[in-house]
Structures are given as structure tokens and as C-alpha cells.
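Novice: take this sequence and fold it.
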Amino acid sequence: MSNRPKVHKSRSGSRSSGSRAGSGSNPLLKWMIVGVVVLVAVAVGVALLASRDAEQAQTDVAQVSDVSIEGAPLPRFEGEEPDPAMEMRAPAFAATTFDGTEVSVLPGDGTAKVIGFFAHWCPHCQRELPRIADWMANNQLPAGVAVIAVSTAVDSGRPNYPPSTWFEEEQWPAVVVRDSAANEIGEAYGLGGFPYTVGIAADGRVVARVAGELNDEAWEFLLEYVAPAPG
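Specialist: All right, here's what the predicted structure looks like:
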């Protein structure tokens, strides 16, 4: 019989040894993970910077601008019948779009016109503008008729500001011009409420004024009403 002492192996020691053997890390994998994290961080940073630049660009767009008016102003529209502005010559005006392009609106130049006045904060305008935009995107205007939108009554402290973003988001397909800070175009056309639409015949006469929302049927009727007679 051997007198040599028995050696009992420690189980915990075995696990510890195994743990140390398995804890070795792969340097290549570590750097790959670091690289992915860095790329994600860069992508997020670029996206945030682009978003900030886009917001800054919109903030830099002037929402009102100088305008010029020529001709007698129309009486304020109060919805009375008969409308005292009927058969009056609509005033001409020059204004600019949100990107600074100059636009001259000259009643009597041979093209009939439908001019819509919109306020960004007006809930009725917020319903009518996309409806008309959708109609124009899917239908043709009658021959000899032009549609112009006027962004007016701008107030940075009220909802849905700035109007330049609103018109862009609604994909307004026609010309839109900026009124002045004093709403001079609106005043010249007798603006009394929103939305407000004025129909002008090809010879420059005012033939329709409407305050309030227009549904598709009323919109189509107005376009046909102001359109020049065929031939």
C-alpha cells in the first residue's frame, strides 16, 4: 500500500482554468465592432447636420417681401349681394415667390385668372390648399386660365409657420407669391376672410369673389366661369 498522499483536484480550479482559456478575445473582431460603431455614429451625425441645415435653410427664407400695386383697390368683400366689385378692373401687382423670382400679375393681359389668398394658420386654408393642389395635379386647367396663390397674413407666432414649408409640403403646383408684411395685395383685393378667391376674366374684370372653402365642384365651376369663350 502506498503511503503517498492523495491529491484532490479542485473543481473550481479546473473551471477557473477553463474560463481563462476561453476568455481570450479576437483583436480583429474587436476592431471590426469598433469600426461599425464609428460608422453608425458618423452616419447619425451627418443626418442630424443635414436636418439642421434644412431647417436653417427654411428659416432663412423670407416669408414676406416688398410688393407693388397698380390700380384702384377693390372694396372689402363682406359677402353681400350684389358684390360691388363686380365688373371692376382688378388691380395689377408685382411680387416675388419664396425663391425670389419676380412675378407680375396683369389683369387684362388676355389670360383669365383665379387668385387664391391663403393664411398658413387658417384651418380652412389648411384643408382647401391640399385639395386644390391635388385637383390641379390630376386635372388640366381650362385653356386661357392661370391660377396664382398669395401667401398673406403671415404670423410667426401662429400655427403652421412658415408658409414656405407648408406650400412645399403640400406640393402646390402653381405660382405662389409672398404678400408684404402689411398684406398689401390682400388689402388691394378686398380680403375679408380666409380662404379668399377672386375670379378675373381675360379682359381684367372681376367676375367672382368667394370667401370660404371651395369643394371640387365649386372649384371646377369657378374655373369654367372665368375661362375665355372658345374661339
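Novice: C-alpha only now, for contacts and for neighbours.
Specialist: Will do.
Novice: now the nearest residue to residue 122 once chain neighbours are set aside: which helix or strand?
Specialist: Nearest residue to residue 122, sequence neighbours excluded (C-alpha to C-alpha, 6 or more residues apart in numbering): residue 194, at 6.9 Å. Per DSSP states H and E, residue 194 falls between elements, in no helix or strand.
Novice: do residue 56 as well
Specialist: Secondary structure (DSSP H and E) places residue 56 in helix 27-60.
Novice: how far off centre is that helix?
Specialist: On the basis of C-alpha atoms, centre = their mean, to the nearest Å, helix 27-60 sits 27 Å off its chain's mean C-alpha point.
Novice: which outside residues touch the next helix or strand after that helix?
Specialist: Next along the chain after helix 27-60, taking DSSP H and E as the criterion, comes strand 68-70. Under the contact criterion C-alpha atoms under 8 Å, 6 or more residues apart in numbering, strand 68-70 has outside partners 91, 92, 93, 94, 95, 184, 185, 188.
Novice: same thing but 6 Å
Specialist: Applying C-alpha atoms under 6 Å, 6 or more residues apart in numbering, the contact partners of strand 68-70 are 91, 92, 93, 94.
Novice: tell me if the last one really is in a strand.
Specialist: Yes - the assignment for residue 94 by DSSP: H, G, I helix; E, B strand; the rest coil puts it in a strand.
Novice: for the nearest residue to it once chain neighbours are set aside, helix, strand, or coil?
Specialist: Spatial nearest neighbour of residue 94, excluding adjacent residues (C-alpha to C-alpha, 6+ apart): residue 104 at 4.4 Å. At residue 104 the chain is in strand, as set by three-state DSSP.
Novice: compare with the first, here's sequence two:
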Amino acid sequence: MNVERMVIRVVLLVALAIPLGACALEGEPGRPVWNTTLTIDAPARAEPLARGETVPDFSATGLDGRRVAWTDAAGRPAALIVWASWCPHCQRVLPLVARVAAEFPMVTVLTVTTSIGRHPGPSPSEFVRAQTLPFPVALDDSRNTLAHALGVYRIPVTYWVGPDGRVRDVTEGERGEATLRELFRALAATSR
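Specialist: Here you go, the predicted structure:
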């Protein structure tokens, strides 16, 4: 009897832990939540970009009102992070990314904030200001067009991209500071 209860508890813990590593994006077509203009050279895709694939060109209105474009990272290693300000995993990992990224100035960090206004929590501008995040933030539209064209349906997702524009690694959910440092170090080694 005790063995059965132990097995049930383990199964329940595993089942509950799996969705805790990332937040799911919801689609609410036609619900305007932010004023942004964006372009992307790719349709929505069902799966995240895989290693070896090229990140599609995109540009969007930035949180500061200026354009943020993938071409801003051209020829340099880059971390492309898709996140939302209401996502607790994003709230924990982005300050760590900022701290670690400061050690690797040869790596460009670009971010896309998506699913804006869908859940209670800080707005993207409130979150970025409170955390003093130093990297550009592109604003996705109310249909999550950028996120879906990048194959992102759970956040945060980080694409670790070489100077050739090809994905070298993909991480979903939270990563600790030591793991982030190793990912940045590996990407920095590809710098020309």
C-alpha cells in the first residue's frame, strides 16, 4: 500500500512539474492589446526552430518606439529571447540573462515580448524599467505573429544563434546562471 502511494505521489509530482518550466501562450485573434507594426519573412510554424535552421528576418516596433530588427544582429552571435512580462519564468530568467550577458559583449541580445496584456502582471515597459534590462525589446502583435513564426508557443524560449544566422542551440523555460554563462561562453566562441 505504501509503495502504491509513493508511486502515485511521484507520478503526480512529475505531471505537475512538467508544465512549470515554461508558460503557455494563448491566442486571441483580433484582440488589440498593443500598438505595433511588424514584418517577418516566415509563416507560423508548429515547432521551434531547430539547430541549423536560419532565424527568419523580422522587424517590429520596439518598446522604446524605435524599430528592432533581426538584421541588427547580422554577423554577430546572438541570443534571441521570446518572453512575456506576466510569465513568472521570464521574470526570473531575464535579469539573470542581463547579468550574464554583460560578461559577453560580443554576443548581441535581442528580445521579443509577446502575449501582451493577456494576464495580470506588469506591462512590458514596467518590467523592463524595474529590472533595468539593457537589451532591445521588439513588441509582438495581439496574434503572437512573431512568436508563432519563430515556432514559440511556450515561453521563455531562447535561440542561441551563430554569426551565420543559424540556430546553434534552443532553450525553453528557466536556466540557472551557471548554465546561462556556459551558453553565452559557447556562443561567444563563435565570434569572428
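Novice: the residue nearest to residue 94 of structure 1 corresponds to which position in structure 2?
Specialist: Counting by TM-score structural alignment, residue 104 of structure 1 lines up with residue 69 in structure 2.
Novice: and the equivalent of the residue nearest to residue 122 of structure 1 over in structure 2, how many neighbours?
Specialist: For residue 194 of structure 1, the aligned position in structure 2 is residue 155, judged by TM-score structural alignment. For residue 155 of structure 2, the neighbour count with other C-alpha atoms under 10 Å is 26.
Novice: for residue 155 of structure 2, give its distance to residue 111 of structure 2.
Specialist: Residue 155 of structure 2 sits 12 Å away from residue 111 of structure 2 when distances are taken as C-alpha to C-alpha, to the nearest Å.
Novice: for residue 154 of structure 2, same thing?
Specialist: From residue 154 of structure 2 to residue 111 of structure 2 the distance is 15 Å (C-alpha to C-alpha).
Novice: likewise for residue 153 of structure 2?
Specialist: In terms of C-alpha to C-alpha, residue 153 of structure 2 sits 15 Å off from residue 111 of structure 2.
Novice: got it, and residue 67 of structure 2?
Specialist: According to C-alpha to C-alpha, residue 67 of structure 2 stands 12 Å off from residue 111 of structure 2.
Novice: quick one: which of those two has more around it?
Specialist: residue 111 (21 against 18).
Novice: which strand or helix spans the more buried one?
Specialist: With DSSP H and E as the criterion, residue 111 of structure 2 is inside strand 108-113.
Novice: list the contacts of that strand.
Specialist: 78-84, 135-140.
Novice: how does it look with 8 Å?
Specialist: Applying C-alpha under 8 Å, 6+ apart, the contact partners of strand 108-113 of structure 2 are 70, 73, 76-85, 101, 124, 135-140, 146-147.
Novice: that strand vs structure 1, mean deviation?
Specialist: Taken over the aligned residues, the distance from strand 108-113 of structure 2 to structure 1 averages 0.8 Å (mean C-alpha distance after the TM-score superposition for structure 1).
Novice: centre of the chain to the helix or strand just after that strand, how far?
Specialist: Next helix or strand after strand 108-113 of structure 2 toward the C-terminus (DSSP H and E): helix 124-131. With C-alpha atoms, centre = their mean as the basis, helix 124-131 of structure 2 stands 16 Å off its chain's centre.
Novice: pull up the aligned stretch in structure 1 for helix 124-131 of structure 2.
Specialist: So helix 124-131 of structure 2 sits over residues 163-170 in structure 1, by TM-score structural alignment.
Novice: ok so, going back, now do the shared contacts for residue 155 and residue 111 of structure 2.
Specialist: Both residue 155 of structure 2 and residue 111 are contacted by 82, 83, under the criterion C-alpha under 8 Å, 6+ apart.
Novice: follow-up on the earlier one: test my guess that the match of residue 104 of structure 1 contacts residue 56.
Specialist: No - using C-alpha atoms under 8 Å, residue 69 of structure 2 is not in contact with residue 56; the gap is 10.5 Å.
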